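> Quick one: sequence and predicted model below, then my questions.
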Amino acid sequence: MSVNSDPYIWLEDINNPKVIEWIRFKNMKTKEFLSDYPDRLRPRVMKYYEIPTVRIARLTRKGIYLLINEKLEYRVYRLNNDGSKDLIISSRDLGDNIIIKWIYLNEDGDRLIVSYSKGSDIGYYRLIDPFSNEVLDELYGSLNDFVWIDKDRYYYVRFYRNEKTPDNMDPPAERIFLRSNGYEEMITSITPPTNYLIALSKSIDSSKALLTISHGWSRSWVYAGDLDKPDYWVKIFGDDKHLFYPVNYVNGRYIILAYDGNGLGRIVEIKDNNIRELISEDENFPLKAVETTFDKILALYLVHGSSCLKIFNMDGNLLEVHRFDPPGSVGLIQCIDDTCIFKYETSFIPYRLYLYRDNELRVIDRIEINSEIFGIEEFWVESYDKTPIHVFRIYNRKCDNKKTIIYGYGGFGVSISPVYASYLLTFIEDCGSICIANLRGGGEYGEKWHRAGKRDLKENVFQDFISVVKYMKNLGYDVIIMGSSNGGLLTAVTMIRIPELLNGVLIGYPLTDMLRFHKLYIGRLWIDEYGDPDNPVDREYLLKYSPYHNLKPGVKYPLALIYTGLHDDRVHPGHALKFSAKLDEIGVVNYLRVETESGHSGANPGVKLNELLDILSFIYKVFGLKP
């Protein structure tokens, strides 16, 4: 295929009836291949999948609000001080096949915004009184970062993905709006150019607006000002080379998280135009998130991919260190007044919800699986250039069938830690194992680790992953590789590079055409990470690994399941469709699954279950396991 021609570009038009019919045919072939495996696996998977899981936890002065995946729907609860839960709203109340993507609360807990869609990044935002369930307002679009001034006024950030902003800036771009009693106005003091994004929050005392203006995933600047005076919001920190984020404004000083230096993260304060370092960089491990009360700093570190919480006083003196067993992931950390909450999870623990107050850390809600067969271990693999690559392995303590799934991502500074994966526990019950590789391009070892796997250094990511595959093959394992989004790009490249070492490939919601990604949906935002296909220098290295352009006839590629969502408006489904069509052209059997009720943001739990069952069925088919 000439790089200047694209015989399958017609598959990018997902509204074309010819494309819809082609998808229907490919889905049918996949269903025939999977046979009755999904139905046979369903009861076993449901044992773990129907366990409630906390997706979001938000602290307010009137209780903790939880978004929970439960009974094949999303439900919003209020967790009261006595441990009881009040149901506020469910996804079924909002329509069929609805996913509740996020919830936003004011600090007093009497205003709730529910973000929902059918999997698209574009959706509805319903403002309700969580005590009366009265609907107060509703917005539509791609919105985030709702910040209240008072009960009746709030800011939010709107993302323009296709159309120009009101001030005529080309997309993709973002703008801040002030909403009051159904009317709104754009904030004109903060109007960054195309390809810049805005994050908005406020200080713990509600006096200051705190903003991050970012370009790509390697540069950002901090802006701030009085919350109710947006015309006077100004830049207070940042350069043109590093990442900086506002943490809080406490007792007359701004607290900033800075990824300059070695890129591992340090905390500085700004007071009366003077800058002072509060907490210096760790020598080895990155600082991933920071929150504060009025007198404590809660700093979340990542130690070889596992979360570790350190608590400091406001002068930067270390008070406490909390590690979590087994190794896992801490997130959703949030503080109001003197209280903080966060969620912990790992591969076989759905969640623990922690509360920190009065120098005490305690679990206030939890669901854990009572099983002695699941275990986590860690090991290291040497990459092609001697760089050590850290790997988690989730396994069955009582048996090992020498079949493993290797998962990777390696991009955008995203750190991959063990999280609850309900549907894969069935595979581990049957003596399989799952390896999670912490590759360059991620954030597991700071910003330098990220930059070592982006743009023209992307090859490091592929070689890191290939090294893990070779390591497991040398130990006698059969291997299926798995990744989604940027990880789907990774598995597609790996399939082409080392087909002889793989038993199967799972390519989820992928990028595969690296010469056109910037022309599809919001792909222009990713130029900073991948490079610009319109730049001859960048195009040269992109072409070397672009999966769509590197498939070759006559090669015995492993069996692949390529899966995407028709409503994925982040990574265009055309990437998956075209890659499957190209495999068909060169005579390589492959299976394509296109979910018609989901997108990149996900699907409702019932629809998602069907996708996960098909993925697991593919694994069982390829490995020759009985469901």
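Ah, there it is.
> only C-alpha atoms for contact and neighbour calcs from this point on.
OK.
> How is Gly487 classified with respect to secondary structure?
Classification of Gly487 by DSSP: H, G, I helix; E, B strand; the rest coil places it in helix.
> residue contacts, it?
408-410, 507-508, 510 (C-alpha atoms under 8 Å, 6 or more residues apart in numbering).
> who wins for neighbours among those?
Neighbour counts for these (other C-alpha atoms under 10 Å) peak at Gly410, which has 31 neighbours.
> Give the full set of residues in contact with the residue nearest to Asn401 when sequence neighbours are not counted.
Leaving aside its sequence neighbours, Asn401 sits nearest to Cys431 (C-alpha to C-alpha, 6 or more residues apart in numbering; 5.2 Å). Counting by C-alpha under 8 Å, 6+ apart, Cys431 touches 395-396, 398-403.
> Of these, select the buried ones using a PyMOL command.
Selecting the buried subset of these in PyMOL, with 16 or more other C-alpha atoms under 10 Å as the burial test, is done by:
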select buried, resi 395+396+400+403
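> one more structure, for comparison:
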Amino acid sequence: MIISKFNQILESTKLVSNNYFSACTYAALVFLLIACTEDNATSNTSANTAESVKYPEIDYSYPLFGKTLNNKYQWLEDNDSEATQEWLEIQEQNNLEYFDSKEFQQLKIKLAAKTNVSFPFVAKKNYFYYLIRLNRVSNKNSWQFSLYNKITHELSNTDLDIPQDKEIVAMSLSNSGRFVGILESQAKNFQWRLFDTFTNSFRSISLPVTSDKTQLSWVDDTQFIFTSNNSILRADVFGVNQKTLFNLEEHLKETELITQWKALDATLIFGNTQLFVSSENLSSSEKRFWVINGLGKSAETSAILFSSKAELELVGSSDNNLYFLTDLAASRNRIISIDLNKPQRRYWKEVIAQTSGVLIDARYLGNQWLLLYRDNGQSELFLSKQYGKNKVQIGSTPPYSEIHFTKSNLSNVKGKALLSEKPLLTIEALNQAARPIEIKDNNLTPIFSNGDFSDNFKSNLADYAHQLSFYRSEDSSRIPISLLAKESIAKDKPVLLIANQGFGMLDDYHYSAFLEAFLAYGGTLAIAHIRSGGTYGKNWHKSATGNKKNKAIEDLLAAQNWLLDKNYTSSGRLAVLGDHYNSSIIAQAINNRESKFSAALLIDGYFNLVEYSQTKPLQKTWQDEYGEVSNKNSLDQLLTIDPFSNINNKAYPALFVFSQSHLNDNMQYLAKIQNHTKNNLPLIFSTNHVELLPEALYFLKNQLKIKP
């Protein structure tokens, strides 16, 4: 009855136009009709299914490169309009009905009782370990500063006053160990604060809030260098004697705009007497490098030392040489050295050659290298001599874990390496939050040698069954896929498929309470190492970017078919999870007629790629990934993979869409699905971050019929 009356209004109304105010007014009238007729609707149709309500489709057309595009859900762009508020109220009512169960409340209680402790940042001074500790209970975080005495095994904790909407994303320890720089993040803004370990409190000095993640490095016990978007400054813990060492704007050409450049990156080198500075042009991907000689009153900046479009990450310094991890002429990365006296390209030398694994990080230790690789998705750590000789593997890690080096000044003193001992590391896995470790006798050893942390670390990291297999994509390319299960890899299980983020990124093995719980329920996690990610380096990434982005979608659908053909699951027990960037790939995959997913979870995704490409100042990395929309041909290409544009009348799986940062895009996407799906399955929209974990887990259990 609602649907038929709504269609009558669509045919008779003359309000439809490109006028945005008229569109919103019209949408509000339609919702008024829906509200007035809801009581007459049949009661056996649940409010959270597609048949309950149909939403307005209002012409909003605009020209783009000779084509006329029409977004009939543009009225949801205005958050304050009556129509948008009405739509949100309906979604909220849907959620109340869907999650109104005793089982959901029990799940919330169970998750709320679980405390997860991680140590994402660690530094060392003598036999003291300085750590940032994160306690997470039911999506609520509390942060502490921890000091661990390796000799007495005492661990002290001091609460840090960090609001719930902030998180700590970096730390930097002063030379004496008294002061700790702590970088806080809030709504894409960043600010360094200085914590005094003697008084166990933050100092009152106020450092600037920036829009980019910045750096802070210590020159001595009280003086430090920090970056502030386009400047590098020297300051002290007393808040006096602040001095600007470098201003990017002064080193650009007259025709170049400061807004085209990324925030500066700065690293202390050569006994903390010099500073290596770099920045990248967002439009051209050109990277420029400078050296600041002397950090006092007489600091001098070199002319542009060199520039390159290749990736160059500083990983060490010795004598007059800088060492870089690079993809220059090496799709899986290698290490080269650059002599500051002869920085021209023809003098660059290879130090560590490319191998079969992807080199993702390295540290120079004076006479040897610590090398971190990913090979077929698994982390591998090696020690080697200067030119990669006598390589020895250090310990072993589970295939679903990742290792991170602690940040340190890549410096030396009087020609000798500052790092006389191996750097600290952190390791985390899908079922284990970050733990600090160190290298002893060529083995990975937990820093904590007593208490729950040591026992928990040792027992949990290796208790998943793992299987690496390969399948063929549509073009016959061989794609690796990892299967994880709590006890054994078995057939006919509920399966959750995930993939990388694209942009050449490696597969994410960060701890996930959601995935840990899913595996504990007996599910199987399938990680498809699809093209556009960084599994096999730059060439693997480039093979599914730009006008070849559809290859990533083909890889995902081929993974789905392989899981079904091999009987690891059935179509009624197969779900897919998209998070942020890869949500667009997954959303387009479920538009495909070949999609057999029964449920999909899409977290903070990008769905209207065409409009996003026109309304946001895109970086070149985004344009390279999805294609630069600059003419009709490139627009046609993007339209073929645009999830929003390709929503069609088909049976869509049950959907759980969560949004925080791309609210309007996500609302329009789900509203269009709600109007077009032929299935009578739940279509959930949530913005409640606190309830995200229990809601997503309950949704997955419900749709895949998982019994704990």
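Looks like it came in fine. Note that the coordinates shown come from a computational prediction; the quantities given were computed from them, not determined experimentally.
> ok, back up a step: trace the residue nearest to Asn401 of structure 1 over to structure 2, please.
Alignment note: Cys431 of structure 1 maps to Gly522 in structure 2; criterion TM-score structural alignment.
> still on that earlier bit, and the residue nearest to Asn401 of structure 1, how far from Lys118 of structure 1?
Cys431 of structure 1 is 35 Å from Lys118 of structure 1, where distance means C-alpha to C-alpha, to the nearest Å.
> And Arg175 of structure 1, by the same measure?
24 Å.
> correct me, but Ser469 of structure 2 touches Arg478?
No - counting by C-alpha atoms under 8 Å, Ser469 of structure 2 stays clear of Arg478, with 9.9 Å between them.
> Can you list the residue ranges for strands in the stretch 501-627 of structure 1?
Listed in chain order, the strands of the stretch 501-627 of structure 1 (DSSP state E, counting those that start in this stretch) span 504-508, 559-565, 591-595.
> Deepest in the core, which of those is it.
With neighbours taken as mean count of other C-alpha atoms under 10 Å, the strands of the stretch 501-627 of structure 1 reach their highest mean count in strand 504-508, at a mean of 27.
> what about that strand, distance to the chain center?
Centroid separation between strand 504-508 of structure 1 and its chain, computed with C-alpha atoms, centre = their mean, to the nearest Å, is 18 Å.
> which residues of structure 2 does that strand align to?
Mapped onto structure 2 using TM-score structural alignment, strand 504-508 of structure 1 spans residues 599-603.
> can you check stretch 379-396 of structure 1 too?
Counting by TM-score structural alignment, stretch 379-396 of structure 1 sits on residues 469-486 of structure 2.
> Quick check: end-to-end length of the matching stretch?
Taking C-alpha to C-alpha, stretch 469-486 of structure 2 runs 18 Å from one end to the other.
> List the contacts of that stretch.
Counting by C-alpha under 8 Å, 6+ apart, 376, 463-468, 489, 519-520, 522-531, 554-555, 558-559, 562 sit against stretch 469-486 of structure 2.
> Helices of structure 1, start to end?
17-34, 37-49, 425-429, 447-451, 459-474, 486-497, 527-530, 536-545, 547-550, 574-585, 605-623 (DSSP state H).
> in the second one, what counts as buried?
What it means is helix 37-49 of structure 1. In terms of neighbour count (16+ other C-alpha under 10 Å), helix 37-49 of structure 1 has its buried residues at 37-38, 41-42, 44-45, 48-49.
> Out of those, the closest to Ile128 of structure 1 would be?
Tyr49 (29.5 Å; C-alpha to C-alpha).
> so what's the closest one closest to, chain neighbours aside?
The spatial neighbour of Tyr49 of structure 1 that comes closest, neighbours along the chain excluded (C-alpha to C-alpha, 6+ apart), is Ser422 at 5.2 Å.
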